[in-house]
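okay, predicted coordinates and the sequence, questions at the end:
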Amino acid sequence: METIILLTGNVKYNITLDPGVWIFDDRKVDLTTYFDSEKKSENLIEKYTKEVSAHWDREIKEGAIIPPTTQSEKKFKKTEILNGTFGIHFHDFLKHSSPTQDAKNLKIVTTTETVVISLQEAFDAILGFSLNGKPLKEDGPVHFYFGDGSNRHNPIKGITKFIIE
């Protein structure tokens, strides 16, 4: 099965998606809890400022002491990655492809059908790429979940290509 997916069509830049490397991406989300959690729009600058501020405060109070929990935190992260079910927001990829002004829809081409959705729905979507720590090989390489989670138990599977129209 092909593990690379193309994002083409009415875009300024064609994008090649490789789900195999997303496990290392900090933007990944845990799909077991994502659709159950409260959605709040975050201001990325505000989030960054809070994180840097907290780090700065800790440095001032404690100094640059490496906590003894570092090894157990690494082990926990590794276990989480090896057993987790993850997805990634689709909007970053769509944004980087720079859809043209007249682009209105996204055509999702699968091995069995073609599904057409609005570009706005696509911007809210999540691409699932890992199930219980394993890449989606049987019916993957990605599963397409609507942002509201309406198809969370029956995502669009077997995707081979995305075409913006």
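Received the coordinates, thanks. Keep in mind the model is a prediction, meaning the values are calculated, not measured.

from here on, contacts and neighbour counts on C-alpha atoms
Fine.

distance check, the residue nearest in space to the middle of the chain against residue 29.
Taking CA atoms, centre = their mean, the centroid of the chain lies closest to residue 88, which sits 0.6 Å from it. Applying CA to CA, to the nearest Å, the value for residue 88 to residue 29 is 6 Å.

second structure for comparison follows:
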Amino acid sequence: MSDIIQIKGSVQFEITLDPSTWIFDDRKVDLSTCFQDQNNLDEIQFETELYRPPTAKSEQKFQKEKILTGSFAIPLAPFLKNSEPKSSATFVSFQTNDEKITIPIHDAEKILLAFSKDGKPLKDDGPVHVYYKDGSNQHSPIKRVDGIIIS
């Protein structure tokens, strides 16, 4: 199984995604808390903090420990936007080892791609899991997703 995922199909730009790099991405969300407060998830901010508080050193240590033990996901929307789906595109399919799950393209902007569980990459049933932002499949995500096809 490859750890690389491609967004391809009816797009202007095919994009290759490497989930192993997302741990450093400020857009990541903590899966252990993101479905608890739906309002908070709706307002995910993608801006980086400009001011570092005087507790930056202890905060850095906490963040490092959190990365080593946490479970994280990243929104699919920025990657979809960068691939520039063609105007005729109406669906997004998540390709797994044995099936293809298809949803309307406007719903794909509400998808989270999980890439880490308990501080480890999703090696056995990854490279990513697909979660709906509303948490409706939080106990049974789409697993073994190895491709995203726009049609």
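Arrived safely. Small disclaimer: the values here were computed from a predicted structure and weren't measured.

helix, strand, or coil at the residue nearest to the centre of structure 1?
Classification of residue 88 of structure 1 using DSSP: H, G, I helix; E, B strand; the rest coil returns strand.

residues contacting the equivalent of it over in structure 2?
Counting by TM-score structural alignment, residue 88 of structure 1 lines up with residue 74 in structure 2. Residues in contact with residue 74 of structure 2 (CA atoms under 8 Å, 6 or more residues apart in numbering) are 22, 27-29, 112-115.

related to what we said a few turns ago, show me what contacts the nearest residue to the residue nearest to the centre of structure 1 once chain neighbours are set aside?
Nearest non-adjacent residue to residue 88 of structure 1, counting by CA to CA, 6 or more residues apart in numbering: residue 28, 4.7 Å away. Applying CA under 8 Å, 6+ apart to residue 28 of structure 1 gives the contacts 22, 86-89.

trace residue 83 of structure 2 over to structure 1, please.
Checking TM-score structural alignment: residue 83 of structure 2 goes with residue 97.

right, and its match touches residue 10 too?
No - distance between residue 97 of structure 1 and residue 10: 9.2 Å, which falls outside the contact criterion (CA atoms under 8 Å).

the residue of structure 1 positioned farthest from its centre: which element?
Ranked by distance from the centre of structure 1 (CA atoms, centre = their mean), the top residue is residue 61, with 35.5 Å. Residue 61 of structure 1 belongs to helix 44-62 when elements are defined using DSSP states H and E.

buried residues, the very next helix or strand once past that helix. List them.
Counting by DSSP H and E, the next helix or strand C-terminal to helix 44-62 of structure 1 is helix 70-83. Under the neighbour-count criterion of 16 or more other CA atoms under 10 Å, helix 70-83 of structure 1 has residue 81 buried.

helix 70-83 of structure 1 vs structure 2, average offset?
Its matched residues in structure 2 lie on average 1.2 Å from helix 70-83 of structure 1 after superposition (mean CA distance after the TM-score superposition for structure 1).

contacts for stretch 96-109 of structure 1 next, please.
Taking CA under 8 Å, 6+ apart as the rule, stretch 96-109 of structure 1 contacts 7, 10-15, 114-119, 122, 159-165.

show me the contacts for residue 129 of structure 2.
Contacts of residue 129 of structure 2 (CA under 8 Å, 6+ apart): 113-115, 141-145.

ok, now with 10 Å
By CA atoms under 10 Å, 6 or more residues apart in numbering, the contact set of residue 129 of structure 2 is 73, 94, 96, 112-116, 122, 140-146.
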